[in-house]
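S.K.: mind folding the following:
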Amino acid sequence: MGKTKIAFGSDHVGLELKPTIMEYVQSLGYEVHDFGAYTDERTDYPIYGKKVGQEVASGKYDLGIVICGTGIGISLSANKVPGIRAASVSEPYSAQLSRRHNNSNVLALGSRVVGSELAKMIVKAWLDAEFEGGRHQRRIDELAAEDEHNEQKFDRIVHDDSGKYSDQN
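M.R.: Down below sits the predicted model:
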């Protein structure tokens, strides 16, 4: 099995932070690819949130990191892609829990919210965390049913009392 592959994307506002974080992630042993933006010319964050989301959802990339001014807009656009669970966070604890409890597969950062050193701490906490499964899997399955717009599947999962989602799993 090869290196974990991480897709990166940002709008023009996130461009200043992105190379620093990409270099840091590479130094941790991950493979990275930049899907834009590449210049500081004004551009729209949904372009890059969507692109990174599609790359992760397709399985071509294992995880994604996206950056805009606050992290909010680009996370919203990534989350429009079925299968994406993007978390916009501003500190390491939430980053860690977004992986452990929500199995987030895209991390969104705000370049106007966090500096480069805090961003590195957030990224490290996120990359080091692993999904716990168990009771948290039910919620991930519910989100997947929502992605599919499948209300019957969603209701089955909500009312599943088979023990499939116990902490012992």
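
S.K.: make it CA atoms for all contacts and neighbour counts henceforth
M.R.: OK.

S.K.: who's in contact with the nearest residue to Q26 once chain neighbours are set aside?
M.R.: Once flanking residues are discounted, Q26 sits nearest to V32: 6.5 Å by CA to CA, 6 or more residues apart in numbering. Shown in contact with V32 (CA atoms under 8 Å, 6 or more residues apart in numbering): 5-8, 22, 25-26.

S.K.: what's the closest of those residues to Y45?
M.R.: F8 (12.3 Å; CA to CA).

S.K.: assign that closest one to helix, strand or coil.
M.R.: strand (DSSP: H, G, I helix; E, B strand; the rest coil).

S.K.: which residues touch it?
M.R.: 18, 22, 32-36, 52, 64-66.

S.K.: can you check S111 too?
M.R.: For S111, the contacting residues are 13-14, 16-17, 67-71, by CA under 8 Å, 6+ apart.

S.K.: tell me the one of those residues nearest E146?
M.R.: The closest of the contacts of S111, once distances to E146 are taken by CA to CA, is G71, at 23.0 Å.

S.K.: I'd like the structure of this one too, to check against the first:
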Amino acid sequence: MTQEVIALASDHAGLALKTALTEELTALGFAVLDLGTESTASVDYPDYGYRMAAALADGKAARGVLVCGSGIGISMAANRYSWVRAALCHDVTSARLCREHNDANVIAFGERLIGIEVAKEALRMFLNTPFAGDRHVRRVTKLGTPPDKPSVA
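M.R.: Presented below is the predicted three-dimensional model:
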């Protein structure tokens, strides 16, 4: 049986949490694709969100984890790509719902906003929760193909 590969990326402000989540994934039996960063030297979070998008597009991983200080910027960067559904989560409930309702393929955390143990718990929920399908399929499909110009009516 082949190990599922989970990609991880963070900027300098998310390095400690990324390291802890890498250890958690390894302990759970996943293969880890580390997309950086490797130090606390200041870097730009969009570069790491883009690396995640590239890893998913290239088939190097089917799911991923992003971390920056707040989780906001890095998830926004990754979500610029239609095949990425990165969800910023703060607890196990948001992790469960992003999978069940939104078929998220990337979970994002803010190291400055979430504790390590809560993040580990949320990560496990994300990994173990299936997409509910049904009525959510129509909505998730719209996420990948937005209209050219939204209607205000």
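
S.K.: after superposition, what is the TM-score?
M.R.: After superposition, the two chains reach a TM-score (TM-score structural alignment, normalised by the length of the second structure) of 0.93; 150 aligned residues with a CA RMSD of 1.6 Å.

S.K.: in TSV: the contacts of S111 of the first structure, plus neighbour count.
M.R.: Below are the contacts of S111 of the first structure laid out as TSV (neighbours: other CA atoms under 10 Å):
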residue	neighbour count
V13	23
G14	24
E16	17
L17	21
I67	32
C68	30
G69	21
T70	20
G71	26
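
S.K.: and the residue nearest to Q26 of the first structure, that's in a strand?
M.R.: Yes: counting by three-state DSSP, V32 of the first structure is found in a strand.

S.K.: roughly how far apart are it and A86 of the first structure?
M.R.: 18 Å (CA to CA, to the nearest Å).

S.K.: run a quick neighbour tally on the closest residue to A129 of the first structure other than its chain neighbours.
M.R.: Closest residue in space to A129 of the first structure, ignoring its immediate chain neighbours: Q96 at 5.5 Å, by CA to CA, 6+ apart. Applying other CA atoms under 10 Å, we find 24 other residues in the vicinity of Q96 of the first structure.

S.K.: what does Q96 of the first structure align to in the second structure?
M.R.: In the second structure, the residue matched to Q96 of the first structure (TM-score structural alignment) is R96.

S.K.: and L118 of the first structure, by the same measure?
M.R.: By TM-score structural alignment, L118 of the first structure lines up with V118.

S.K.: would you mind getting the average deviation of the helix or strand hosting its match from the first structure?
M.R.: For V118 of the second structure, the host element (DSSP states H and E) is helix 116-128. Its aligned residues in the first structure lie a mean 0.7 Å from helix 116-128 of the second structure after superposition (mean CA distance after the TM-score superposition for the first structure).

S.K.: next secondary structure after that helix?
M.R.: Using DSSP H and E, the next helix or strand after helix 116-128 of the second structure towards the C-terminus is helix 135-144.

S.K.: show residues contacting that following helix.
M.R.: 82-83, 101-103.

S.K.: now do the helices in the second structure.
M.R.: 15-27, 45-57, 72-78, 92-100, 116-128, 135-144 (DSSP state H).

S.K.: mean per-residue distance, the first one to the first structure?
M.R.: After superposition onto the first structure, helix 15-27 of the second structure sits on average 0.8 Å from its aligned residues (mean CA distance after the TM-score superposition for the first structure).

S.K.: once you drop chain neighbours, what's closest to the match of L118 of the first structure?
M.R.: Ranked by CA to CA, 6+ apart and with sequence neighbours excluded, the top spatial neighbour of V118 of the second structure is D91, at 6.3 Å.

S.K.: what is the burial count for the one you found?
M.R.: Other residues close to D91 of the second structure by other CA under 10 Å number 18.

S.K.: cool, K18 of the second structure as well?
M.R.: Neighbour count of K18 of the second structure, defined by other CA under 10 Å: 28.

S.K.: could you check how far the residue nearest to A129 of the first structure is from Q152 of the first structure?
M.R.: 32 Å.
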